[in-house]
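> Curious how this folds, go ahead:
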Amino acid sequence: MMSKIRITKQFSFETGHALYGYDGKCKNVHGHSYKLSVTVIGTPISDSNNVKFGMVIDFSDLKKIVREEIVDVFDHATVFNKNTPHVELAEELKNRGHHVILVNYQPTSENMVIDFAKKIQDRLPNNIQLHSLKLQETESSFAEWYASDNM
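Predicted coordinates:
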């Protein structure tokens, strides 16, 4: 019986956002140095003829997925909920050459981590499952997504 092993890769990116309708300071455009930990689970490859022998997934393969889906998209971008009047601000910033992302949710860490989980799951090979994501917004605040909570 082969063991299931969890593999984690960590990423960081700088992203701005604003929370429309929020009653605190975060209603203002501001940014975070996000840290994202991506944990997948699978069985190490047991075929000694496979170049990835002994690996659950090559760290560089996981890195490619997360970079393409999240890091390269969100890094140095500003995220707004497109279903709010912030869409006007977003258009103005876009017109001035800023990298803006419009999402159909309030861009909290909680909602971002749900979005990221879907994007990563869609790209993983069938034999690898997304186990969990941890999105750290500040030194002391983070949101976590676990597959086991979302069955």
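
> Going by C-alpha atoms from here, please, whenever you check contacts or count neighbours.
OK.

> give the contact list for the residue nearest the centre of the chain.
Central residue of the chain (CA atoms, centre = their mean): Phe116, 3.8 Å from the mean position. The contact partners of Phe116, by CA atoms under 8 Å, 6 or more residues apart in numbering, come to 69-70.

> Let's verify it: helix, strand, or coil?
Under DSSP: H, G, I helix; E, B strand; the rest coil, Phe116 falls in the helix class.

> Could you tell me how far it is located from Ser109?
To Ser109, Phe116 is 10 Å away according to CA to CA, to the nearest Å.

> Same check on Arg123?
Distance from Arg123 to Ser109, counting by CA to CA: 21 Å.

> compare with the first, here's sequence two:
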Amino acid sequence: MSTIRITKQFSFETGHALYGYDGKCKNVHGHSYKLSVTVIGQPITDTAHVKYGMVIDFTDLKKIVKEEVVDVFDHATVFNKNTPHIELAQELQQRGHHVILVDYQPTSENMVIDFAAKISNRLPATIQLFSLRLQETETSYAEWYASDNT
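Coordinates of the predicted model:
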């Protein structure tokens, strides 16, 4: 039986600020993120199964990633809840803005770690998260591989 990797791509817009950073990213700014989610498993071999031949239905994978990442982070502003940006976050929330407070510096590296945990927890037992690629700009991205995190 063959083991197959499948990938689905997503995009979302998110703002953030990096408290304590020594460059321009200390300012509130945003990115058009592109997220590639690759899972690994074996295609279903039961010819009577409605998902015969699939590792996972792309629609099912899309539902998981949208609920855990895209719908949460799209058009939100992310701040580390342990920084002085908390005052700005509270002001934005009071004005009706979608703000996410996380317990990490909201870099692409840390966001991809967070996303990996959220997505992995929702996958069926027969399917594993293989990798994530979070592209922040046209030339910059962070990658997470299960093989590096065992």
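
> Could I get the TM-score for this pair?
Superposed pair, TM-score by TM-score structural alignment, normalised by the length of structure 2: 1.00. Supporting alignment: 150 aligned residues with a CA RMSD of 0.2 Å.

> Which one's more surrounded, Arg123 and Ser109 of structure 1?
Neighbours were counted for Arg123 of structure 1 and for Ser109 using other CA atoms under 10 Å; Ser109 has more, 18 against 13.

> what residues are up against that one?
Taking CA under 8 Å, 6+ apart, one finds 135-137, 142-143 in contact with Ser109 of structure 1.

> So of these, which two are at opposite extremes in space?
Spanning the widest gap among the contacts of Ser109 of structure 1 are Glu137 and Ala143, at 8.0 Å by CA to CA.

> where along structure 1 do the helices fall?
Here structure 1 has its helices, by DSSP state H, at 59-66, 72-74, 86-95, 109-121.

> still on that earlier bit, any of the contacts of Ser109 of structure 1 buried? List them.
When the contacts of Ser109 of structure 1 are checked for burial by 16 or more other CA atoms under 10 Å, the buried set is 135-137, 142-143.

> Quick one: the strands in structure 1, in order.
For structure 1, the strands defined by DSSP state E occupy 5-17, 30-42, 77-81, 100-103, 129-138, 141-146.

> Mean distance of the last one to its aligned residues in structure 2, please.
This points to strand 141-146 of structure 1. Superposing on structure 2 and averaging over aligned pairs (mean CA distance after the TM-score superposition for structure 1), strand 141-146 of structure 1 comes out at 0.1 Å.
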